[in-house]
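Enquirer: The sequence and its predicted three-dimensional model are supplied below.
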Amino acid sequence: MHLPTEHPTSIHTSERPAAPSDQFNHLQGLFEKSFKAARVGVWECSLPDETLTWTDTVFEFFDLPPQTPLARADIVALYTPESREKLTVARNAAIEEGNGFTLDAEIITAKGNSRWIRITAIVERSEGRSVRIFGMKQDITAEKAMVDNIRRLAEIDALTGLASRTKFESIFNEICTSPTHMQYGLLLLDLDGFKAINDTLGHQSGDECLREAGNRLTKALPDAVLISRIGGDEFAVIHSCESAKHLQDLGNRIVQSLEWFWAPSSLTRLKISASVGGAVIKKGAVSNDVFALADRALYAAKAGGKNRFEIVKRDNFSMSAA
């Protein structure tokens, strides 16, 4: 099987037609232009001697001059450690089993540029042995940046700049299922008096108040694992937590920091405070159960007069006021 070429000098093949037709030249030219436009290059590696052959575009990906002598060990060293490990696992499995693979990998080029490439690999076998591995490499740096940006936007609450509910749920579930022995606490809170701000001063003032609440939370708990706005005037905090007493201290700190007068003008001054509920996240906890406990504590804080912290103990669901 002969590899497609991007340029007559890009790759050496054993034979070429002596006098290719005009139609063949036309199709080959279209093929080359399409590959270049798509930022796709072709590669192969013979086995077991590990001899590499690249088309010119692949050299461009790695910021190497075309026809630079290639040593596979030197090229593999240009992959980031995480991508290098994934490539090694996928490649070894493909060679052993005769299957192909697709992998997105990050490289640091010969000029120090970070770039993402999508590797597509096919294994050719003869008499039960893998004799070469070949395929395509495509520059997906721009695609990766766009996807990462979309993901970041999905993980950030646009109004406050805090983590979004989506991000909160991801981290919360991860912590609940983590095998680590480190213990965490979950704190849920609502702003007391927030509805009056929206009703009296309008939603723009309400938005400014929510941003201020987010700033106060961030300053009060600088070591929090995550501070998130999970909806409306509802916030969630995940924090390392050594004990119920530690969680209570964290809850009290939130209550104190979120008690203030919202005064957008000299004529208006409305009291803001927070009701906070907490639960300890123990190892192996079920996320829904922990959230329900913290939510129950939050309800107790509101029922107990607001502007306070409550914690619900898992063992007997008893409530203790801060």
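Expert: Looks like it arrived, so ask away.

Enquirer: make it CA atoms for all contacts and neighbour counts henceforth
Expert: Will do.

Enquirer: what are the ranges of the helices in the protein?
Expert: 22-37, 56-61, 72-76, 81-97, 141-155, 165-177, 194-201, 203-220, 244-257, 287-303 (DSSP state H).

Enquirer: For the first one, which helices and strands make contact with it?
Expert: With contacts defined as 3 or more CA pairs under 8 Å, 6 or more residues apart in numbering; DSSP states H and E, there are no secondary structure elements packing on helix 22-37.

Enquirer: in that helix, what's buried?
Expert: Gln28, Glu32, Phe35 (16 or more other CA atoms under 10 Å).

Enquirer: for the fifth one, same thing?
Expert: Of the residues in helix 141-155, those buried by neighbour count under the rule 16+ other CA under 10 Å are Thr141, Glu155.

Enquirer: And that helix, how far out from the chain middle?
Expert: 9 Å (CA atoms, centre = their mean, to the nearest Å).

Enquirer: Tell me, how many residues neighbour the closest residue in space to Thr68 that isn't next to it in sequence?
Expert: Closest residue in space to Thr68, ignoring its immediate chain neighbours: Phe59 at 8.0 Å, by CA to CA, 6 or more residues apart in numbering. Other residues within reach of Phe59, judged by other CA atoms under 10 Å, total 19.

Enquirer: what's the answer for Asn113, then?
Expert: Using other CA under 10 Å: Asn113 sits among 11 other residues.

Enquirer: Okay, one more to line up with it:
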Amino acid sequence: MKSQKYTRFGQDNEDWTYWKQTDECIVFGHWIIETDAGKPPRMYCDDVSMQALGVSPEESPEDCYSIWQENIFSSHIAEMQRHVRSMIAGERGDITYPWKSPAGSTKYLRSIGVRDMAYQKGIRLLGTFQDVTGALFSERMSRNSYLKSDFLLQILADTFEAVHVIQFDKGTIMSVRSVLPLFWNEYELDITRYLQLLPRFLPPEDCKIIKKCIAERKVIDKNGNCVTRYSWDFKSDALKKDAWYNIQISLDPNVSKDDMIIAVRDISELEQSKHTVKKLRHISEIDGLTKVFNRIAIEKKINEHISAQPDENSLLLLLDLDNFKQINDRFGHIEGDNLLIDTAEKLEHLCRNTDKVGRLGGDEFIIFLRSVQEKDIDSLVSRILARVRKEYHESGASVEVTASIGIARCPQDGTSFAELYHCADIALYDAKRRGKNQYSQYRQVSQ
């Protein structure tokens, strides 16, 4: 054993000596933490402690304290706080915890300390650091599993605002991280009280899932299936209006007692982004005037349906308004636009929820009707023709707007939008040629 002078960042301090011991490559050094009223906490380290923490001698005591505190694994913050409180109360503290060095490596440090009761300006804690990483990693595999558990909790705490470990053997909750206001600063809360607090934040159906998982010590999804991990999103106004959260439940696979981990994060911004993207996507698919699908969208949706249901008997109707140009010429383009809007509304009203209506441009519309029987075609199309018909009167003269429709059948006439559109266009030309205000089917025209 050799006595040496204690050094605070290279400055000799005559009234402090420490013992440096080397035993099987385990070396320890000393530290002092001081907290005075109105001043930031300070941490003084000797050369051995600085090496253990990866701290440069040029760092100030204030920065040294910040570096040490900020890099404690989230999974051990609560335990470290209890450790500090016990030393402040006059007890001897002894703790081993994982720590991330500024260089990015992970170390396990053992710290033993006491309070200096002679210090009158505030609180002074003093003790030793020991880098025990090598010793811990050389232990049996069962111990290594606990090390893996520490890393798992640290990853979760870096992502989630609240991480709780259900410790079934103790009947308590270990709060690894608790940023969300609901998730209390009380440590080692008993499981019963934990379940009583959940309804303040979670909807009733979500509370039931968690209660069932804890009661059976299994991860059970909403369908009653046992899984290794279960995640779902929920909305809660408990903390802020229209807030969305993601919750994950899993068993800790790295420890034999199978602690359960519950992690919660605020995904309101993500949900808002999804809503914005969904809204923009919807806008990009909609015809600006009539609010039905535009050409690109209706083509995409028809092709998607045919790919999913290639054998379903469907109809593609290509509808063109008769005498539309006269409405624009006599009554103006505003009235022409109103006619297009009115026509689109009528078509959507006539169609089922499973059908699609789109505008290709001008006065040309697409109607895609799913699961249509041959015997129903005439009544369906006749109803559309009758509903679209409209008369305009001005100064004793009248203009009658009707529609001509070309029909292509899927899969008989084609198995893609392009093929069906080509056939329906030929049939539409035939309907126009035969006097308008009627429909033609492609197979009849081509025969």
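Expert: Arrived safely. Everything quoted here is computed from the prediction, not taken from an experiment.

Enquirer: Columns distance to Pro4 of the first structure on top of the helices of the first structure, output as JSON lines?
Expert: Shown next, in JSON lines, are these (distance: least, CA to CA, whole Å):
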{"stretch": "helix 22-37", "distance to Pro4 of the first structure": "9"}
{"stretch": "helix 56-61", "distance to Pro4 of the first structure": "12"}
{"stretch": "helix 72-76", "distance to Pro4 of the first structure": "21"}
{"stretch": "helix 81-97", "distance to Pro4 of the first structure": "22"}
{"stretch": "helix 141-155", "distance to Pro4 of the first structure": "24"}
{"stretch": "helix 165-177", "distance to Pro4 of the first structure": "44"}
{"stretch": "helix 194-201", "distance to Pro4 of the first structure": "65"}
{"stretch": "helix 203-220", "distance to Pro4 of the first structure": "56"}
{"stretch": "helix 244-257", "distance to Pro4 of the first structure": "64"}
{"stretch": "helix 287-303", "distance to Pro4 of the first structure": "53"}
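
Enquirer: Which of those sits closest to Leu226 of the first structure?
Expert: In terms of CA to CA, the element of the helices of the first structure nearest to Leu226 of the first structure is helix 165-177, at 7.2 Å.

Enquirer: distance from whichever strand in the second structure runs longest to the first structure after superposition?
Expert: Criterion DSSP state E: the longest strand present in the second structure is strand 397-410. Superposed on the first structure, strand 397-410 of the second structure shows a mean distance to its aligned partners of 2.1 Å (mean CA distance after the TM-score superposition for the first structure).

Enquirer: now the buried residues of helix 22-37 of the first structure in JSON lines, with distance to Lys144 of the first structure?
Expert: What follows is the buried residues of helix 22-37 of the first structure, written out as JSON lines (distance: CA to CA, whole Å):
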{"residue": "Gln28", "distance to Lys144 of the first structure": "30"}
{"residue": "Glu32", "distance to Lys144 of the first structure": "24"}
{"residue": "Phe35", "distance to Lys144 of the first structure": "19"}
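
Enquirer: isn't the residue nearest to Thr68 of the first structure right up against Pro65?
Expert: Yes. Using CA atoms under 8 Å, Phe59 of the first structure is in contact with Pro65, at 6.3 Å.

Enquirer: Arg118 of the first structure: which of the buried residues of helix 22-37 of the first structure is nearest?
Expert: Nearest member of the buried residues of helix 22-37 of the first structure to Arg118 of the first structure, counting by CA to CA, is Phe35, at 13.9 Å.

Enquirer: Which residue lies nearest to the alignment partner in the second structure of Trp43 of the first structure in three dimensions, sequence-adjacent residues excluded?
Expert: Taking TM-score structural alignment, the alignment pairs Trp43 of the first structure with Ala162 from the second structure. Nearest non-adjacent residue to Ala162 of the second structure, counting by CA to CA, 6+ apart: Ser178, 4.5 Å away.

Enquirer: Now check the one you found against the first structure: what is it aligned to?
Expert: By TM-score structural alignment, Ser178 of the second structure lines up with Thr55.

Enquirer: again with Leu420 of the second structure
Expert: So Leu420 of the second structure corresponds to Val290, using TM-score structural alignment.

Enquirer: give the contact list for its match.
Expert: Leu186, Ala279, Val280, Ile281 (CA atoms under 8 Å, 6 or more residues apart in numbering).

Enquirer: do Asp150 of the second structure as well
Expert: If you count contacts by CA under 8 Å, 6+ apart, then Asp150 of the second structure has Phe73, Ser75, Pro98 around it.

Enquirer: Show me how to select, in ChimeraX, the buried members of these.
Expert: In ChimeraX syntax, the buried subset of the contacts of Asp150 of the second structure is picked out as below (16+ other CA under 10 Å):
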select :73,75,98
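
Enquirer: ok, of the contacts of Asp150 of the second structure, which one's closest to Lys212 of the second structure?
Expert: Distances from Lys212 of the second structure to the contacts of Asp150 of the second structure, taken by CA to CA, are shortest for Ser75, at 25.0 Å.

Enquirer: doesn't Leu156 make contact with the closest one?
Expert: No. Under the criterion of CA under 8 Å, Ser75 of the second structure is not in contact with Leu156, lying 9.1 Å apart.

Enquirer: any idea what Thr343 of the second structure aligns with in the first structure?
Expert: In the first structure, Thr343 of the second structure lands on Ala213 (TM-score structural alignment).

Enquirer: Apart from its neighbours in sequence, what residue is nearest its match?
Expert: Nearest non-adjacent residue to Ala213 of the first structure (CA to CA, 6+ apart): Leu258, at 6.6 Å.

Enquirer: In contact with that neighbour, which residues?
Expert: With CA under 8 Å, 6+ apart, Leu258 of the first structure has these contacts: Ala213, Arg216, Leu217, Ile272, Ser273, Ala274.

Enquirer: need the contact list for the second one.
Expert: The reference is to Arg216 of the first structure. Ser257, Leu258.

Enquirer: Quick one: map the residue nearest to Ala213 of the first structure onto the second structure.
Expert: Using TM-score structural alignment, Leu258 of the first structure pairs with Val388 in the second structure.

Enquirer: got it, and Gly232 of the first structure?
Expert: Checking TM-score structural alignment: Gly232 of the first structure goes with Gly362.
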